[in-house]
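J.: Just to be clear, the model below is a prediction. Sequence and coordinates:
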Amino acid sequence: MTQARKPRPPPGSRLTVGEITDLFRRLRAANPHPTTELEYTTPFELLVAVVLSAQATDVGVNKATRKLFPVANTPAAILALGEDGLKRYINTIGLYNAKAANLIALCRQLLERHGGEVPRTREALEALPGVGRKTANVVLNTAFGEPTIAVDTHIFRVANRTGLAPGKTVRAVEDTLMRVVPEDFKRDAHHWLILHGRYICKARKPDCQHCPIRDLCRWPEKNHPGEQTRAA
């Protein structure tokens, strides 16, 4: 006698509280200690790397900072390079002209207002040139251990596809995630969701066959065993 097949959850619905807990348990089991793929050793290096990462890949940023940080990895040292000097290290990154200008202004403000240290509050971080809410969330979470969630394109996609935290805007998704993610998982949720979106729940060719949360996912376009993968 064959066992009855478990019904698939309805497409487009939200995950239940129990399913959300199960989702993060599985992501934690697969990667117990997630972290950013940006290379850094200090909060300031992380801040610089995150500013540079806007509309750029972590791989591309790391290639640039491997050359920059041995030469200049403090606000004073980068300020001493000057805008043109800084550009020589980051000119392989998209929007490097604007990013160089922002980083010089950021370093000057850190020295003038914060004693050269990266501030630990959202308000102070968002007041820095080139730093928005997403960058502030990354720094607060990764450098200082705050339970913040920075919603980038990967997290926005995963949250909407799976039914974890559907929302039409980045801020709406962030607010929902902060409400529904259990406290035990909130510290690392940012990294788990980014990595899942980067390597499994990809935009064009999601790897549903190897997805650890496929049975929970509410995305109507997801494929099941034996089905061909369809792009988003």
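T.: Looks like it came in fine. Numbers count the residues shown, from 1 in each chain.
J.: only C-alpha atoms for contact and neighbour calcs from this point on.
T.: Will do.
J.: quick check: longest helix of this protein.
T.: helix 96-114 (DSSP state H).
J.: take a look at this one as well, against the first:
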Amino acid sequence: MEEKIIKILGLLDEQYGSEAICYLNYTKDYELLVATILAAQCTDERVNQVTAKLFVKYDSIEKFANADISELEQDIFQTGFYKNKAQSIKKACTQIINEYDKKMPNNIETLTKLTGVGRKTANVMLTHVFNQPSIVVDTHVKRISYRLGFTNQKDPTKIEFDLMKVLPKENWSRYNGQVMALGRTICKGQKPKCEECYLGGYCEKNI
């Protein structure tokens, strides 16, 4: 199993490089938090379209915290589930200001205390803001890790812990971006292009 994993990770590095990839556009830590909240049940492309204007209008964490909730809802309407997302953004930004002196929490225990922030969002922040080894489990990671035989779990948290056991720590942060790229182009949920996949020889669920 260990030899197989090393070969798979080597092929992923060859295809996508060895740096952690973030598909969400941001320049400030709170912007990534907002973008990741918006990305729930929404494509990164759509989120980036929305945040291109959003981050100009709300150019500080205070503006998100003090936003008129109805106006914020309309500003993020295109990302779906806009009422819940607006509440999460406003409350999380308020918490960061009031409880953490405007400083983004830098550990998963504290990050997940923020409204609307689960382990997936927290791990995105740890990976891209704090450069801490973390595994982000999204739909692509869930699907492809199962097909490769890295996990048999369906719960994202259990998958995360399974991957922490089998993947070398130095690969944790870049694994998500690499697998997302693979999942978007080849190892799709429906009609995967197995004949084109460079990992085909290692796939336990070859379809």
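T.: The structure has been received and is ready for your questions. From a predicted model like this one, the values you see are computed outputs, not experimental measurements.
J.: post-alignment, the next helix or strand after the longest helix of the first structure versus the second structure, mean distance?
T.: Remark: after helix 96-114 of the first structure, the chain's next helix or strand is helix 122-126, criterion DSSP states H and E. After superposition onto the second structure, helix 122-126 of the first structure lies on average 0.9 Å away from the residues it aligns with, using mean CA distance after the TM-score superposition for the first structure.
J.: which residues in the second structure does the longest helix of the first structure align to?
T.: In the comparison with the second structure, helix 96-114 of the first structure aligns to the range 82-100 (TM-score structural alignment).
J.: quick one on the thing from earlier: how about the longest helix of the first structure: buried residues?
T.: Within helix 96-114 of the first structure, the residues that qualify as buried are 96, 99-111, counting by 16 or more other CA atoms under 10 Å.
J.: I'd like the distance from the match of helix 96-114 of the first structure to the chain centre, please.
T.: 18 Å (CA atoms, centre = their mean, to the nearest Å).
J.: same for the longest helix of the first structure, what does it pack against?
T.: For helix 96-114 of the first structure, the elements it packs on are helix 43-52, helix 75-90, judged by 3 or more CA pairs under 8 Å, 6 or more residues apart in numbering; DSSP states H and E.
J.: Let's see that with 6 Å instead.
T.: In this structure, helix 96-114 of the first structure packs against helix 75-90, with contacts taken as 3 or more CA pairs under 6 Å, 6 or more residues apart in numbering; DSSP states H and E.
J.: Contacts for the helix it packs on next, please.
T.: With CA atoms under 6 Å, 6 or more residues apart in numbering as the test, helix 75-90 of the first structure has contacts from Ala64, Leu68, Ala72, Ala100, Ile104, Cys107.
J.: mean offset of that helix relative to the second structure (after superposition)
T.: Looks like 1.7 Å for helix 75-90 of the first structure (mean CA distance after the TM-score superposition for the first structure).
J.: what's the matching residue for Arg46 of the second structure over in the first structure?
T.: Checking with TM-score structural alignment, Arg46 of the second structure has Gly60 as its match.
J.: likewise Gly200 of the second structure?
T.: Counting by TM-score structural alignment, Gly200 of the second structure corresponds to Arg214 in the first structure.
J.: Would you mind measuring from that match to Val17 of the first structure?
T.: The gap separating Arg214 of the first structure from Val17 of the first structure is 17 Å, by CA to CA, to the nearest Å.
J.: Between these two, tell me which one has more neighbours.
T.: More crowded of Arg214 of the first structure and Val17, by other CA atoms under 10 Å: Arg214, with 18 against 13.
J.: could you measure the more buried one against Ile93 of the first structure, distance?
T.: The gap separating Arg214 of the first structure from Ile93 of the first structure is 35 Å, by CA to CA.
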